[in-house]
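Participant: Can you look at this prediction? I've put the sequence above it.
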Amino acid sequence: MHRSILVVALATVLLAGCSRPATSESGRAAGPAATDLASGTRAVATIAEAFLSPMTPDDNIDSPASWQTPDGKVWLIATAKATDKLVVYDGSTGAHLRDVGSTGTALGQFDRPNGIAVVDDLLWIVERDNRRVQVLSLPEFRPLAVFGERELRKPYGLWVDKRSDGYTLYVTDSWVDGEDAEGNDILPPLAELDKRVRQYHVSREGDAISAQLAASIGDTSEAGALRVVESIWGDPKNDRLLIAEEDETYANEFKVYTLAGRFTGATFGRDVFKAQAEGVTLRTCGSEGWWITTEQGKGRSVFHLFDRHTLKPVGAFQGNTVANTDGIWSMQQPSARFPQGALYAVHDDQGVVAFDWQDIAGQLSLPLECGA
């Protein structure tokens, strides 16, 4: 999180599409959130959180990622920025399981861990103040490698694309040129914003991890520039890289790049977000799916869904409690507690919540059964 303002309501459209809509407990199709005909905006649905983890204000929780253990349990792993560690929760109940790591620069230590992702049995963590990416092996949390110190200046978020020859990693790098007299960040000029995202090619041989800088990404035009960046996610099937623009003086929106790092000219969300654009992830549904994004309201977070292909609004919801959300994570694997998966979200820098995907799909009339 860089800055935040208060949240209000937003807009949406109904998705046409994948298969049959989800049904409510009564067996009838659940309808979409109501439309405010007077204002032309759609009201935000309210969905009860499946759980709320214990609150630990001292940790300053930032981002979550989940991993399913070989015996079918779910671990929800979150970064704790202030205490330089990882907090591990039970992904079915939210119960605290353990903490991992300590403050420092050695392997297995952290300094301001921020973005996090799990791919295969690898846990990827961005450390803002160590200016690096660290890779650990699950389930032991065994540190395997660190890289990026020579290029990264103030990294925040990441997305990992698994490929046949290894992994492609994208890391946002949101350094500033100091502060003005009022304490506001001074952003670099447009011409210097061509390295807002770093792309690495990563290979693995057993426990040996090697990473090579492949590209530096960032448009320097007024429309395509990445001024304040943190959250990032990709869609290889549509050659899209979505990057949240968090500079509220310019726009709260998502910019659409190609995976090769070219700005497509497309942006979306500016007419929907009333507070800072934050977390982003992709929930697939066969060849269809939905981008899930976060509007980071101090009083209440709102989660907006956009069509995977058209990027048009599909629906929006909030929880009973969750607010001031930084990172989110979509777990699509079925589990005993969440047969259709779950959406995990950070709550107010202190813990995490879960939403059952069946509840989200039912409220927003999205299909549970998806085609190939």
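Facilitator: Perfect, thanks for sending it.
Participant: C-alpha from now on. contacts and neighbour counts both.
Facilitator: Fine.
Participant: What about the residue nearest to G157 when sequence neighbours are not counted, how many residues nearby?
Facilitator: Spatial nearest neighbour of G157, chain neighbours left out: G115 (4.3 Å); criterion: Cα to Cα, 6 or more residues apart in numbering. As a burial measure, G115 scores 30 neighbours (other Cα atoms under 10 Å).
Participant: and G115, what does it touch?
Facilitator: 62-63, 79, 125-127, 156-158, 327 (Cα atoms under 8 Å, 6 or more residues apart in numbering).
Participant: got another, please set it beside the one above:
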Amino acid sequence: MSKNPLFSIAAALCLAACTTPATRSDAPPPAATAPATTAAPTALVPERYVSADNPGDELDSLATWPAADGRTWLIATAKSSHSLVVFDADSGERLRAFGHKGGGPGEFLRPNGIAVYGNHLFVAERDNHRVQVFELPGFEPLGTFGAGQLTSPYGLWIHEAAPGEYEVYVTDSFMEGEHYDVVPPLEQLDRRVRRYRVTFDDDGRRFRARDEGSFGDTSESMALRIVESIAGDPAQRRLLVADEDMRHASNLREYTFDGQPTGRELPAGTFEAQAEGVALWSCTPDSGYWVAADQRYPQTHFLLFDRDTLAARGSFMGETTAHTDGIALHAAATREFPFGALFAVHDDKAVTAFDLGDVVRALELDSRCAQ
């Protein structure tokens, strides 16, 4: 994501496996705006680590994967080096990089969105106009989809609809103008998010992807103008899409799984900068919090909202983390994070980690989130 609002376009991405199967209908609830609350001071939660800087990568989005050796991988897309960077999630140590510039299998052009489900890794490539699929841990290329439908894919979110069958949502932030910095007319913004049904064979190595169309509100007040981050909640059958266009008040907007806008968004002024990475923190099957990055400088503010009502539940910042693009929320215990961790990109050049137990204590959240 660029720090220029005209180019700043993002999922972040979040861990997709922390919720239960849905039982609700996709019928949109009555249009409403999340209730406002009196803002409390932003808490300071020191990072457990900040990785070594590597400005040449231009890191963007994050995903986690539990490796067989007991380590947890933190995988980041690196736009400028056209690669993926793997960190040890417990220490921030850089373990390896994978891929290089190109359009073939295992090659990338401006990889941006990333998501992991099981041993399958999905990467959205802006300039190859596709989503590439790999098998972990060897990063074996399994194929691609989206070419011919996607123009500028950015963010990814995945929901397992049935064993071996995924619903994949991809944000598509195509722009106009000589420098591709002009938001298209409203009537074209009904293609801001595209849905695919991806079905794997029993061996998990071959798949079929079916295009299930696109969606996006085209009204003046609720249109998705510049999009990247997207995340969902299967228990609520709710998608939250971040609109980063600060000229029209950057915000999170709600859709149903079948692409219907509900008319719900956060109160105006919730984000002082751009709404960036979004993730669901599922503490129990039906409780928890949404976490979103407000891309401020000198410190990013991480905002928390009630999973059900979207009411504000506090905010925190680190001592260092700034200009955050992607985040990944890993709710499972790891070697160094017994209550899980929130990982964030710092200023395009490093990754940072916050202990979720520290966040629970600092914001006095539901104690079930730190058990």
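Facilitator: That came through, no problem. Since the model is a prediction, treat every value here as computed from it, not as a measurement.
Participant: Next, the TM-score between them, please.
Facilitator: Taking TM-score structural alignment, normalised by the length of the second structure as the basis, the two superposed chains have a TM-score of 0.87; 334 aligned residues with a Cα RMSD of 1.5 Å.
Participant: Looking at the second structure, name the residue matched to D349 of the first structure.
Facilitator: Aligned by TM-score structural alignment, D349 of the first structure pairs with D348 of the second structure.
Participant: Aligned counterpart of the residue nearest to G157 of the first structure in the second structure, please.
Facilitator: That one, G115 of the first structure, aligns with G113 by TM-score structural alignment.
Participant: check which helix or strand covers its match.
Facilitator: strand 111-117 (DSSP states H and E).
Participant: distance from that strand to the first structure after superposition?
Facilitator: Between strand 111-117 of the second structure and the aligned residues of the first structure, the post-superposition mean distance stands at 0.7 Å (mean Cα distance after the TM-score superposition for the first structure).
Participant: who touches stretch 186-199 of the second structure?
Facilitator: 150, 164-173, 207-220, 223-225, 227.
Participant: from those, which would you call buried?
Facilitator: 150, 164-173, 207, 209, 214-218, 223-225, 227 (16 or more other Cα atoms under 10 Å).
Participant: Out of these, list just those in strands.
Facilitator: For these, the ones inside strands are 165-172, 207, 209, 214-215, 227, with DSSP state E as the criterion.
Participant: I'd say R110 of the second structure and H82 touch.
Facilitator: Yes - counting by Cα atoms under 8 Å, R110 of the second structure does reach H82; the two are 5.4 Å apart.
Participant: which residues in the first structure does stretch 62-82 of the second structure match up with?
Facilitator: Using TM-score structural alignment, stretch 62-82 of the second structure pairs with 64-84 in the first structure.
Participant: Show me what counts as buried in the matching stretch.
Facilitator: Buried, per 16+ other Cα under 10 Å, within stretch 64-84 of the first structure: 64-68, 74-84.
Participant: Mind picking the two most distant members of those residues?
Facilitator: Q68 and A82 (26.5 Å; Cα to Cα).
Participant: Give me the secondary structure label for F339 of the second structure.
Facilitator: coil (DSSP: H, G, I helix; E, B strand; the rest coil).
Participant: That one and L303 of the second structure: what is the separation?
Facilitator: 19 Å (Cα to Cα, to the nearest Å).
Participant: Other residues contacting stretch 55-65 of the second structure?
Facilitator: Contacts of stretch 55-65 of the second structure (Cα under 8 Å, 6+ apart): 1, 10-15, 72-82, 89, 112-116, 119, 277, 325-328, 330, 343-345, 348-350.
Participant: Now find how far off-centre that stretch is within its chain.
Facilitator: 12 Å (Cα atoms, centre = their mean, to the nearest Å).
Participant: again with stretch 289-296 of the first structure
Facilitator: 8 Å.
Participant: coming back round to it: from what I can see the match of D349 of the first structure touches T324, true?
Facilitator: Yes - the pair D348 of the second structure / T324 is scored as a contact, 7.5 Å apart, by Cα under 8 Å.
Participant: These two: which has the busier surroundings?
Facilitator: T324 (32 against 25).
Participant: Roughly how far does the aligned residue in the second structure for F141 of the first structure sit from D69 of the second structure?
Facilitator: Counting by TM-score structural alignment, F141 of the first structure corresponds to F139 in the second structure. Separation of F139 of the second structure from D69 of the second structure (Cα to Cα): 16 Å.
Participant: Could you do T38 of the second structure as well?
Facilitator: T38 of the second structure is 46 Å from D69 of the second structure, by Cα to Cα.
Participant: neighbours of D258 of the second structure, just the number please.
Facilitator: By other Cα under 10 Å, neighbour count at D258 of the second structure equals 18.
Participant: Report the secondary structure state of the residue of the second structure most remote from its centre.
Facilitator: Computed with Cα atoms, centre = their mean, the residue of the second structure farthest from its C-alpha average is E178, at 28.7 Å. When classified by three-state DSSP, E178 of the second structure comes out as coil.
Participant: State the distance from it to P66 of the second structure.
Facilitator: Distance from E178 of the second structure to P66 of the second structure, by Cα to Cα: 43 Å.
Participant: next one: A43 of the second structure
Facilitator: 30 Å.
Participant: now do Q260 of the second structure
Facilitator: 34 Å.
Participant: What residue in the first structure is paired with R238 of the second structure?
Facilitator: That one, R238 of the second structure, aligns with R240 by TM-score structural alignment.
Participant: Its match touches T258, doesn't it?
Facilitator: Yes - contact criterion Cα under 8 Å: R240 of the first structure and T258 qualify, at 4.7 Å.
Participant: From start to finish, how long is stretch 159-167 of the first structure in a straight line?
Facilitator: Start-to-end span of stretch 159-167 of the first structure (Cα to Cα) is 10 Å.
Participant: And it, what's buried?
Facilitator: Across stretch 159-167 of the first structure, burial judged by 16+ other Cα under 10 Å covers 159-161, 167.
Participant: sorry, back to before: from the contacts of G115 of the first structure, which ones fall inside strands?
Facilitator: 62-63, 79, 125-127, 156-158.
Participant: May I ask which of the residues you listed has the most neighbours?
Facilitator: S63 (32 neighbours).
Participant: how far away is it from A260 of the first structure?
Facilitator: Following Cα to Cα, the distance that separates S63 of the first structure from A260 of the first structure is 25 Å.
Participant: Check Q134 of the first structure too.
Facilitator: From Q134 of the first structure to A260 of the first structure the distance is 23 Å (Cα to Cα).
Participant: Over to E288 of the first structure?
Facilitator: 22 Å.
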